[in-house]
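S.K.: here is a sequence together with a model predicted from it:
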Amino acid sequence: MKNSENNIIPFPSREVKQETIESGSNLDLNNLTKMLEYLTALINSSGKPSTYSLEFKKEILDNKNDEELIDILNSSSETNWQSHPAYYQALVAVLISRKLIPKL
């Protein structure tokens, strides 16, 4: 069975994490999981944000370093995700593109 069929999010092994996340930057995987679940439910109920909106948010986030991106994710909450879903979807996309989290 594929991971997507089980709704399982594959996370990198410890070795992969050490290669992709600089020491001192601890990604809160519990918060990431909650955010992904929340954004998925939000998208399923209200639709996807526009491509333009996502690209604009990605451009903003591309100017931040890895540690800043991880801090944004770690300090975010359900209120943030609800208020700015495109921003947090773009954050996930940037984290994936930088190989800080695996492609989902």
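M.R.: Noted; the coordinates are in hand. Numbering: from 1, shown residues only.

S.K.: from now on I want contacts and neighbour counts done on CA atoms only, so please keep to that.
M.R.: Noted.

S.K.: just the strands in the chain please.
M.R.: Read by DSSP state E, the chain holds no strands at all.

S.K.: can you give me the helices for it?
M.R.: 3-6, 14-20, 29-46, 51-62, 66-75, 78-83, 85-97 (DSSP state H).

S.K.: deepest of the ones you listed, which one?
M.R.: Most buried of these, by mean neighbour count (mean count of other Cα atoms under 10 Å): helix 85-97, with a mean of 20.

S.K.: helices or strands up against it?
M.R.: The elements that helix 85-97 packs onto, with contact taken as 3 or more Cα pairs under 8 Å, 6 or more residues apart in numbering; DSSP states H and E, are helix 51-62, helix 66-75.

S.K.: another one to put next to it:
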Amino acid sequence: MQISILDGMSDTTIKVDSGVRDRLRAVAHRRHVTLGALLDSVSRDLERAERMKEIAEQYETYAREDPAGFRAEISESHDWDQLAGDTLPPARNEYPDLQR
């Protein structure tokens, strides 16, 4: 099955299984958006999720390769949060062995 997506400037056709097309159409219908708008939103969400995963992996590498530097950065981040009046508690369970 093919889906044609019109974005105002050009159109693109992608081949997808008819079940995939039907699920996407149903979600787009429930959200009252076009299929193109839904796919745009989903692709942006996927990009953001991938970027957040990359950032988490970089932090894990930093924590593993330079624990002291990582602890110092976490501590400084908490200090800045307090100075800014951030009332959220720090995420202590994120890196429990590196917290002060």
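M.R.: Looks like it arrived, so ask away. Fair warning: this is a prediction, and the values are worked out from it, not measured in the lab.

S.K.: quick check: TM-score for this pair?
M.R.: Scored by TM-score structural alignment, normalised by the length of structure 2, the superposition of the two chains gives a TM-score of 0.29; 46 aligned residues with a Cα RMSD of 3.8 Å.

S.K.: helix or strand for Ile55 of structure 2, which one?
M.R.: Per DSSP states H and E, Ile55 of structure 2 falls inside helix 35-65.

S.K.: in that helix, which residues are buried?
M.R.: Buried residues in helix 35-65 of structure 2, counting neighbours by 16 or more other Cα atoms under 10 Å, are found at 35-36, 38, 63.

S.K.: packing partners of it?
M.R.: With contacts defined as 3+ Cα pairs under 8 Å, 6+ apart, helix 35-65 of structure 2 has these neighbours: strand 2-6, helix 18-31, helix 67-83.

S.K.: Serialize the ones you listed to CSV and add fields for mean neighbour count and distance to Glu57 of structure 2.
M.R.: Listed next are those as CSV, based on neighbours: other Cα atoms under 10 Å; distance: least, Cα to Cα, whole Å:
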stretch, mean neighbour count, distance to Glu57 of structure 2
strand 2-6, 14, 34
helix 18-31, 13, 31
helix 67-83, 14, 13
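
S.K.: of those, which is nearest Gln58 of structure 2?
M.R.: helix 67-83 (11.2 Å; Cα to Cα).

S.K.: wait, Ala63 of structure 2 sits on Phe70?
M.R.: Yes: Ala63 of structure 2 is in contact with Phe70 according to Cα atoms under 8 Å; the separation is 5.3 Å.

S.K.: before we move on, back to that, turn the buried residues of helix 35-65 of structure 2 into a markdown table, including distance to Ser18 of structure 2.
M.R.: Written out in a markdown table, the entries for these read as follows (distance: Cα to Cα, whole Å):
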| residue | distance to Ser18 of structure 2 |
| --- | --- |
| Leu35 | 14 |
| Gly36 | 16 |
| Leu38 | 17 |
| Ala63 | 45 |
